[in-house]
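**Student:** Structure, please.
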Amino acid sequence: MNWGRLITAMVTPFDDDLNVDYDQAVKLAKKLEHERSSALLVNGTTGESPTLTQEEAYRLIAEIKKNVNIPVIAGVGTNNTKKTIDNINNIKDLNVDGLLVITPYYNKPNQESLYAHFKAVAESTDLPIIIYNVPGRTGVNIGVNTVKKLAEIKNIAAIKEASGDMAQFIRMVNETPDDFLVYSGEDILTLPSLAVGGQGIISVASNVAGVKMGEMIDAFERCETEKAAKLNLELTRLFDALFVTTNPIPVKHALNLLGFNVGGYRLPLTNPTPEVSRVVKESLAVL
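**Tutor:** Here you go, the predicted model:
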């Protein structure tokens, strides 16, 4: 998969009436492409996918896909296997470059059920699939042994591993085939994950810090470890600030503060508090 090392999980811009602002979304996608994103994830958690309608998600993916020259990955996962497959079928004419499928949430399937879910989803499409493991949001962790079994399925190509457990991340890297890509889903672990053999990052922070993150990844690839470590240290405050409260509240606020209007939030998300605003604003000094 030619998704590269820096995949940005795009925010979804809204207008003053909280309608999806498709023109601004295209502008943001082009901006991110220019700022070193190697691929874009559309309709993920950072894109407020739980509050988008099926029609909005379809149009958003379509508009971005036809306006950028980098891969576009579509977020399609739900906690309902049939609905996930329906979501895939509904966008099959858009020629996206991959699918992100989250671990089912709320119903908390066991490991055998997780395997059956992802296997059924994979069998419904020829597109490459990225499993998304984020137990902090879903309430269930997909174990290494389950990932190893899923990696044997032809079009299950990668995992976005956002458990925060580096030991688990390392095992996933070491115990899966070389062509199975293990991405970090934690911005603050971008450099450590590269150092242990990870493919890269599916990032929130690159909505605002793509250039500097690209420089850090370049330095790592050139074995310029001191430079990479220095850039990582500079970015750490920003990484922390962008998760000081529920994502994507801080990153949308950061874009607005930087003069790129992405609007507000659909309930149940609300505007940042003054304290969150202060923390985010101060962290932008690194850029």
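
**Student:** drop to CA atoms for contacts and neighbour counts, all remaining ones
**Tutor:** Fine.

**Student:** So which residues of the stretch 151-287 of the chain form helices?
**Tutor:** Under the criterion DSSP state H, counting those that start in this stretch, the stretch 151-287 of the chain contains helices at 166-175, 190-195, 206-221, 225-241, 249-257, 274-283.

**Student:** can you tell me which residues contact I170?
**Tutor:** Residues in contact with I170 (CA atoms under 8 Å, 6 or more residues apart in numbering) are V196, G197.

**Student:** and the gap between it and L287?
**Tutor:** Applying CA to CA, to the nearest Å, the value for I170 to L287 is 30 Å.

**Student:** what's the neighbour count on the nearest residue to L238 once chain neighbours are set aside?
**Tutor:** In space, and not counting its chain neighbours, L238 is closest to S283: 4.9 Å by CA to CA, 6 or more residues apart in numbering. Using other CA atoms under 10 Å, S283 is surrounded by 20 other residues.

**Student:** isn't S283 right up against A241?
**Tutor:** Yes: contact criterion CA atoms under 8 Å: S283 and A241 qualify, at 6.4 Å.

**Student:** which residue ranges form the helices in the stretch 1-150 of the chain?
**Tutor:** Remark: helices assigned in the stretch 1-150 of the chain by DSSP H, counting those that start in this stretch are 22-34, 54-65, 81-90, 111-123, 135-138, 144-150.

**Student:** among those, which is nearest L191?
**Tutor:** Checking those against L191 by CA to CA gives helix 22-34 as the closest, at 20.1 Å.

**Student:** I'd like the distance from that closest one to the chain centre, please.
**Tutor:** Chain-centre distance of helix 22-34: 16 Å, with CA atoms, centre = their mean, to the nearest Å.

**Student:** Flag every buried residue along it.
**Tutor:** For helix 22-34, the neighbour count (16 or more other CA atoms under 10 Å) marks Y22, Q24, A25, V26, K27, L28, A29, K30, K31, L32, E33 as buried.

**Student:** to compare against the first, here's another:
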Amino acid sequence: MLTGSIVALVTPFTEQGNVDYGALEELVNWHVEQGTDAIVAMGTTGESPTMSHDEHIMVVSAVCELAAGRIRVIAGNGSNATAEAVYLTERMAHLPLAGYLNVNPYYNKPSMRGLLEHYRACCSASDLPQLLYNVPGRTGADLKPEQVAELAEIPNIVGIKEATGDVDRVAELRTRCGSNFILLSGDDPTGCEFMLAGGNGVISVTANVMPAQMKEMVTAACAGNAERAREIDAQMQSVHAAMFVQANPIPVKWALGCMGKLAPNYRLPMTAPELPQQQHIEQTLKQAGLISAEHE
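**Tutor:** Down below sits the predicted model:
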């Protein structure tokens, strides 16, 4: 099942701009140790729009190899060009994946017919399960619950990462798509309430820096233990906010750099956060106990 606490994993880079596979190995091992349920490799947080097709496939392959069956791996396979999404899906179909995360085609703003044909083409390229990814702030298009229900009729579309932050959608999506359709929050600040309303987990940016806490919160929320889930979530809210002071994944990579998990290198057009944002992120990490008070 593609449920639980799923991290939208960053992609570490060297100072020269290459993938830092040593740091990637350490991140994968850390998430296994911390109890994360699954990894999304080469999603937006992984800076997939800046990667070549070969790099994209090499990173997903490496994560699968490093995971070695210890943790499920979900591959980002989306693109605004259907042919590219199909190509990526086919190229990764041989890997030991739990499924794909397929973002709504961005920039093009296709019609509903276009969306249906896009997803049908992607799903015909592999029998593996696929999750829709609705993130209007990135794609310029919002998949409404009635449209999700239509797409859910495609056999291997098994769920959605819903990143609008609209918790009210959970009930409608559940009614329209059925009890077996997987509902995952893609909005960390509202993720707890999303699950308490009937969601099945999260695909989280914050899980990059607080994997054990996110796992504990998700477990409590999915079990209906609202008091415990909200208690843990309240402790993470300041970190949720800090992870979005600039466009993702700028803040989370800076945070991981402060924590000594990677060198905070980016691919243009992403750059390091501005000094006030750096200071805010570092202060938030100190207050959350993620780095020492003496950290500079």
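
**Student:** hang on, the earlier thing: now the helices of the stretch 151-287 of structure 1 as a markdown table including distance to P71 of structure 1?
**Tutor:** Below are those laid out as a markdown table (distance: least, CA to CA, whole Å):
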| stretch | distance to P71 of structure 1 |
| --- | --- |
| helix 166-175 | 23 |
| helix 190-195 | 20 |
| helix 206-221 | 16 |
| helix 225-241 | 24 |
| helix 249-257 | 22 |
| helix 274-283 | 29 |
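
**Student:** Of all those helices, which one is nearest D126 of structure 1?
**Tutor:** Among the helices of the stretch 151-287 of structure 1, the nearest to D126 of structure 1 by CA to CA is helix 166-175 (23.4 Å).

**Student:** Look up the average distance of that closest one to its aligned counterpart in structure 2.
**Tutor:** Its matched residues in structure 2 lie on average 2.2 Å from helix 166-175 of structure 1 after superposition (mean CA distance after the TM-score superposition for structure 1).

**Student:** Next, count neighbours for M10 of structure 1.
**Tutor:** M10 of structure 1 has 28 neighbouring residues, counting by other CA under 10 Å.

**Student:** right, I mislabeled it, should have said D16 of structure 1
**Tutor:** 11.

**Student:** L238 of structure 1 too?
**Tutor:** When neighbours are defined as other CA under 10 Å, L238 of structure 1 has 27 of them.

**Student:** list the contacts for it?
**Tutor:** By CA under 8 Å, 6+ apart, the contact set of L238 of structure 1 is A205, V280, S283, L284, V286.

**Student:** Buried ones among those residues?
**Tutor:** Applying 16+ other CA under 10 Å to these flags A205, V280, S283, L284 as buried.

**Student:** of those, closest to V144 of structure 1?
**Tutor:** Using CA to CA, A205 comes nearest to V144 of structure 1 of the buried ones among the contacts of L238 of structure 1, at 26.6 Å.

**Student:** Matching that closest one against structure 2, which residue comes up?
**Tutor:** Residue pairing (TM-score structural alignment): A205 of structure 1 is matched to T206 of structure 2.

**Student:** Identify the residues contacting the closest residue to its match other than its chain neighbours.
**Tutor:** Distances taken as CA to CA, 6+ apart place H240 nearest to T206 of structure 2, at 6.0 Å, with adjacent residues excluded. Going by CA under 8 Å, 6+ apart, H240 of structure 2 touches D188, P189, T206.

**Student:** my read: the last one touches D188, true?
**Tutor:** Yes: if you go by CA under 8 Å, T206 of structure 2 and D188 touch, sitting 6.9 Å apart.

**Student:** which parts of stretch 50-69 of structure 2 are buried?
**Tutor:** Residues of stretch 50-69 of structure 2 classed as buried by neighbour count (16+ other CA under 10 Å): H56, I57, V59, V60, S61, A62, V63, C64, L66, A67.

**Student:** cool, and stretch 244-260 of structure 2?
**Tutor:** Of the residues in stretch 244-260 of structure 2, 244-245, 248-256, 258-259 count as buried by neighbour count, 16+ other CA under 10 Å.

**Student:** thinking again about what came up before, and the buried residues of helix 22-34 of structure 1 as TSV, adding distance to H117 of structure 1?
**Tutor:** Shown next, in TSV, are the buried residues of helix 22-34 of structure 1 (distance: CA to CA, whole Å):
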residue	distance to H117 of structure 1
Y22	32
Q24	35
A25	31
V26	33
K27	36
L28	33
A29	31
K30	34
K31	36
L32	33
E33	33
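
**Student:** Out of these, flag the one nearest to I73 of structure 1.
**Tutor:** I73 of structure 1 lies nearest to A29 out of those, by CA to CA, at 12.4 Å.

**Student:** Isn't the closest one up against K66?
**Tutor:** No: A29 of structure 1 is beyond contact range of K66, at 10.7 Å (criterion: CA under 8 Å).

**Student:** and stretch 229-247 of structure 2, which stretch of structure 1?
**Tutor:** The aligned range for stretch 229-247 of structure 2 is 228-246, by TM-score structural alignment.

**Student:** List the contacts of the nearest residue to A272 of structure 2 once chain neighbours are set aside.
**Tutor:** Nearest residue to A272 of structure 2, sequence neighbours excluded (CA to CA, 6+ apart): I250, at 6.2 Å. Going by CA under 8 Å, 6+ apart, I250 of structure 2 touches Y266, M270, T271, A272, P273.

**Student:** mind redoing it with 10 Å?
**Tutor:** Taking CA atoms under 10 Å, 6 or more residues apart in numbering as the criterion, I250 of structure 2 is in contact with 10, 45, 47, 243-244, 264-266, 270-274, 277-278.

**Student:** So which of those residues sit within strands?
**Tutor:** Using DSSP state E, no member of the contacts of I250 of structure 2 falls within strands.

**Student:** Of the residues you listed, keep whichever come out buried.
**Tutor:** V10, T45, E47, M243, F244, P264, N265, Y266, A272, P273, Q277, Q278.

**Student:** So which of these is the closest to K161 of structure 2?
**Tutor:** Comparing these against K161 of structure 2 with CA to CA picks out T45 as the nearest, at 13.7 Å.

**Student:** in terms of contact, does the closest one touch M243 like I think?
**Tutor:** No: the criterion here is CA atoms under 10 Å, and T45 of structure 2 misses it with M243 at 11.1 Å.
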